[in-house]
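1. Got a sequence here, can you build the structure:
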Amino acid sequence: MKSTRSARPSPALGPPRATTPLSRTPRTALVTMSATVFIVVSAEMMPTAVLPMLTADLGVELATAGLLVSAWAATVVVSSFPLTRLMARLDRPAVIAGALAVVALATLVTASAPTYAVAMGSRLVAAAATGLLWATINVHAVSIVREGSMARATAVVLFGGTIATVVSIPVGNALADLAGWRIPFVVLGVMALLVAAVALVVLRATPVVTEDGAGTVETDVRRPLWPVPVIGALGGLLLAAHFMPFTFVAEILAPSALPAPLLLVAFGAVGVAGVAAVAAVGDRSPGRLAVLLAAMMAASLALLPALGSSLLRDLMIVLLWGLVVGAVGPSVQTYLMRTAGPEHRRLAGTTMPVAMNLGIAVGAAAGSGAVDRWGLDRVPVLAVAPAVLAAAGFLAVGRILRAHRAVRAKASAQ
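-> Sure thing, here's the model as predicted:
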């Protein structure tokens, strides 16, 4: 029976704030969250754009300055679950806007940091807020659309992150060359404050779809919990496979006669196309799409040793790799959130950033270890193994879930 209670503020990751189903995609809210994701991904990556100038100004070694990026990922992993639990009773739009405001202020502190210790402290604060923000946005994005539009909503939100990976480093580097390494952080901090204010207004004005208004949610039978961590782990495994060679992407692309910057631009551009493809078809069968993308990831990694054979082949290999990488995030997240259902959405929303950041860290570490032991040439071939394992895992999860649904449907019919 449908609930008749009045609308009330939505907790950060809990019950919905409004009870009116949406008749169309809430584009303004999704674009606002996409801008938020653009900000936090840019903030995470910005030190890589200004590293030489930053190290010289703060008087630290290059490897030490690099910790400003790796410590960010580690902080997201450690802080996501406790912070989302702590904020679980608060209004989701307020949590998103507040977390982004913290990122903004911490980024401005980084811009004015007199020492490396201050810069690192501000980065850790921003990273902790980012973990909370990711977990909350993951839930809120799929809570304001019907279940059949989850892939589209997720792709729109994650599009901001994809654009950030393509744009933030070159723009930040250009600004640093013109005015010093601190200016990109100032610009980013001011942008974050503006987007936080917009997010608070826009997201609070956007109604949340209730469970019975989502269209395909069965409210009388709870969905199993186990697929949530399993799908998250498989997504992390795919990212680990990608980052094993991508950590050394300049060296991996070196055999090609095509300039590495040109190949990287093509890689990023086709990644945008991958996100768009998930938006177009991802809602039809997210589980099967995850299997397909994992298999395509394995194929693209297996082809990397062939770089250098011909210009056209080199371009095709990089385009395949970039297309898959762009599609993996929104595809796996859609599969995870759809499988979790409203019952386990809080866990699913927090699992995604933790699994992804762990995948990045493990992949980079595994790639470094493989280079030390077997050399760079072996890394792409070794990376095929986790991609194949992820494909097999997605396939197995899909079969088990289909069997579970069949048994449940049979029991309901009796």
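
2. going forward, measure contacts between C-alpha atoms and count neighbours the same way
-> OK.

3. Strands along this structure, start to end?
-> With DSSP state E as the criterion, the chain has no strands.

4. The closest residue to V208 other than its chain neighbours: neighbouring residues, count only.
-> Of all residues beyond its chain neighbours, the one nearest V208 is I144 (4.4 Å), with distances taken as C-alpha to C-alpha, 6 or more residues apart in numbering. When neighbours are counted by other C-alpha atoms under 10 Å, I144 registers 29.

5. so I144 makes contact with P26?
-> Yes: between I144 and P26 there is a contact under C-alpha atoms under 8 Å: 7.3 Å.

6. Could I get the full set of helices for the stretch 201-350 of the chain?
-> Counting by DSSP state H, counting those that start in this stretch, the stretch 201-350 of the chain has helices at residues 227-246, 249-253, 260-281, 286-303, 311-340, 345-374.

7. For the residue nearest to V208, give its distance to H242.
-> Distance of I144 to H242, computed by C-alpha to C-alpha, to the nearest Å: 31 Å.

8. With M297 instead?
-> Distance from M297 to H242, by C-alpha to C-alpha: 8 Å.

9. what touches both of these two?
-> V325 (C-alpha atoms under 8 Å, 6 or more residues apart in numbering).

10. how near is the residue nearest the centre of the chain to A179?
-> Nearest to the geometric centre of the chain sits G329, at 5.7 Å (C-alpha atoms, centre = their mean). For G329, the distance to A179 (C-alpha to C-alpha) stands at 34 Å.

11. next one: G66
-> Relative to A179, and taking C-alpha to C-alpha, G66 is found at 22 Å.

12. These two: which is more packed in?
-> Applying other C-alpha under 10 Å to G66 and A179 shows that G66 carries more neighbours, namely 15 against 10.

13. tell me the contacts of the more buried one?
-> Neighbours of G66 in contact, by C-alpha under 8 Å, 6+ apart: 47-48, 51.

14. Out of the residues you listed, the closest to A129 would be?
-> Using C-alpha to C-alpha, P47 comes nearest to A129 of those, at 17.6 Å.

15. from memory the closest one sits against L68, does it?
-> Yes: if you go by C-alpha under 8 Å, P47 and L68 touch, sitting 7.0 Å apart.

16. V291 and V265: what is the separation?
-> As judged by C-alpha to C-alpha, V291 and V265 stand 27 Å apart.

17. Now show me the structure for the sequence below, then we'll compare the two:
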Amino acid sequence: MTDTTSQFDSTLIDIDAAEPAAWSAATWFAVLSMAATSFALVSAEFLPAGLLTPMASDLGISEGTAGQVVTATASVGAVTALLSNVLIGRLNRKAVLVGLSALAIGSNILAALATDFWLLLLGRAGLGVALSGFWALSVAVVARLVGANATGRGMAIVTLGVSLATIAAPSMGALISDWLGWRSAMAMTAGLAALAMLLQLLSLPTLPASASNSLSDVLRLTRRRAVQLGMLAILLLMTGHFAGSVYVRPFLEQVTLLETWPIALALLGFGIASVIGNIAGGRMADADIRVALMATAALMAFATLALVLWGAHIVVAFSFAMLWGFAFGMAPVVLPTNLSRGAPDALEAVGSLMVVSFQVAISIGAVFGGYAVDNYGATGPLILTAVLAASTVALALLQPRG
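-> Sure thing, here's the model as predicted:
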């Protein structure tokens, strides 16, 4: 295999270089390989949502127990994120990314072949390691590929894989499960990871480690005010989103009084809008990250508040569900880019803090969202989303422009 390092010399590996007028074919290929990896990993992460019933029946466990495979992935990911950049030391980052894809292949195969719940759980834990390691490195690698001034655009393409996977994985898994069985659906994600690994091998340049991080180096970054604000923005906005988004279906059932098929249509619209938001978020993040953060949070706050106030009307419910999806699509681009601006000299270490912040936000959001719906009904979680998103707008005002 040809070493492609020479194609990425100077401007492409220098993260301080100005954005080139146009990316070369090699740059596009490398960034798209990262997007393919995000699609493969997130597809595997969300696949169980469409497989719980046949999986539980085959393994002789309850659906609630089967659902813990998702919890296992997230929990292991949160713990691993803090240590990932410490453990990889000065290994070549291309080799690490390829190794993480190989781990995802093995983990998905183990899950597909699992004869009991504990083997399934072990396979999902391995996937959690692969996910957290990939996302912890993603911003730093993308910045080295495209330049710091185009990081938002690069991350928009990478996280486009996330948006597509969250739309496709649950339904795709359910269809394949009904046709060939849940194990075949799990094996399919191993195939996706293998394709991503091949693309990485062919397209990524050699990426020598620029630094070796210790845990103290990672934690020391939390003393920086810009990093603190960036982590807080993730915690506020994503806690709000995950507190409310889980309960969109009950809201549409109880408040808008929709049947199953129009609810599915509304959720599809949410997903399509998130893909568009992903692209818009990348352009805004590169232009002015402070404005991008304010816009993302303000749109989410407005959309969820409008749903609470006027969501009984079908057209309003559909329109503002899509606006919420658009804002959510912007968030995975804007929030990491915003955090990375607080530590441009330590992108790998700050990547660990980014993954931890997202995982903690998901966990907190699930807890508070459940409390809100139990005590205040279907509108409770959406009110919480609006309040936390509005708080993020206020937080963005404290950040410097740029």
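
18. Setting the sequence-adjacent residues aside, check what's closest to G369 of the second structure.
-> A243 (4.0 Å).

19. distance of that neighbour from S357 of the second structure?
-> 15 Å.

20. Those two: which is more packed in?
-> Using other C-alpha under 10 Å as the criterion, A243 of the second structure and S357 rank with A243 on top: 31 against 22.

21. thinking again about what came up before, more neighbours: which of V291 and V265 of the first structure?
-> Between V291 of the first structure and V265, counting by other C-alpha under 10 Å, V291 is the more crowded of the two (22 against 14).

22. what's the matching residue for that one over in the second structure?
-> Aligned counterpart of V291 of the first structure in the second structure: M294 (TM-score structural alignment).

23. Count the neighbours of the nearest residue to its match once chain neighbours are set aside for me.
-> Leaving aside its chain neighbours, M294 of the second structure sits nearest to V393 (5.0 Å; criterion: C-alpha to C-alpha, 6+ apart). Number of residues near V393 of the second structure (other C-alpha under 10 Å) recorded here: 23.

24. For V393 of the second structure, list the residues it contacts.
-> Counted by C-alpha under 8 Å, 6+ apart, V393 of the second structure has contacts 293-295, 297-298.

25. Can you select the buried ones among the residues you listed for me in ChimeraX?
-> Typed into ChimeraX, the line below selects the buried ones among those, using 16 or more other C-alpha atoms under 10 Å:
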select :293,294,295,297,298
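
26. ok, the contacts of V393 of the second structure in the first structure: which stay?
-> On the basis of both residues aligned by TM-score structural alignment, their matches' C-alpha atoms under 8 Å, what survives of the contacts of V393 of the second structure in the first structure is 293-295, 297-298.

27. out of those residues, which one sits closest to K94 of the second structure?
-> Nearest member of these to K94 of the second structure, counting by C-alpha to C-alpha, is L293, at 30.5 Å.

28. I'd like to know how far the closest one sits from G329 of the second structure.
-> According to C-alpha to C-alpha, L293 of the second structure and G329 of the second structure sit 12 Å apart.

29. returning to that earlier point: minimum distance to A43 of the first structure: which of the helices of the stretch 201-350 of the first structure has it?
-> Comparing the helices of the stretch 201-350 of the first structure by C-alpha to C-alpha, helix 345-374 comes nearest, at 15.0 Å.

30. how far does the closest one sit from the chain's center?
-> Put simply, helix 345-374 of the first structure sits 12 Å off its chain's centre (C-alpha atoms, centre = their mean, to the nearest Å).

31. Near the residue nearest to Y116 of the first structure when sequence neighbours are not counted, how many other residues are there?
-> Closest residue in space to Y116 of the first structure, ignoring its immediate chain neighbours: L58 at 5.7 Å, by C-alpha to C-alpha, 6+ apart. Neighbour count for L58 of the first structure, taken as other C-alpha under 10 Å: 15.

32. From A74 of the first structure, how far off is L58 of the first structure?
-> Counting by C-alpha to C-alpha - L58 of the first structure and A74 of the first structure are separated by 22 Å.

33. Roughly how far does the nearest residue to R183 of the second structure once chain neighbours are set aside sit from L267 of the second structure?
-> Taking C-alpha to C-alpha, 6+ apart, and ignoring the residues beside it in sequence, R183 of the second structure has A112 as its nearest neighbour in space, at 4.6 Å. Distance, A112 of the second structure to L267 of the second structure, by C-alpha to C-alpha: 28 Å.

34. cool, A301 of the second structure as well?
-> 18 Å.

35. Map the residue nearest to the centre of the first structure across to the second structure for me.
-> Matched to the second structure by TM-score structural alignment, G329 of the first structure sits across from P332.

36. can you tell me which residues contact its match?
-> Here P332 of the second structure is in contact with 156, 159, 278 (C-alpha under 8 Å, 6+ apart).

37. ok, the residue nearest to the first one when sequence neighbours are not counted - contacts?
-> When you say that, I think you mean A156 of the second structure. Excluding the flanking residues, the one nearest A156 of the second structure by C-alpha to C-alpha, 6+ apart is G282, at 4.8 Å. Counting by C-alpha under 8 Å, 6+ apart, G282 of the second structure touches 152-156, 330, 333-334.

38. how about 7 Å then?
-> 152-153, 155-156, 333-334 (C-alpha atoms under 7 Å, 6 or more residues apart in numbering).

39. That one maps to what in the first structure?
-> Using TM-score structural alignment, G282 of the second structure sits opposite A279 in the first structure.
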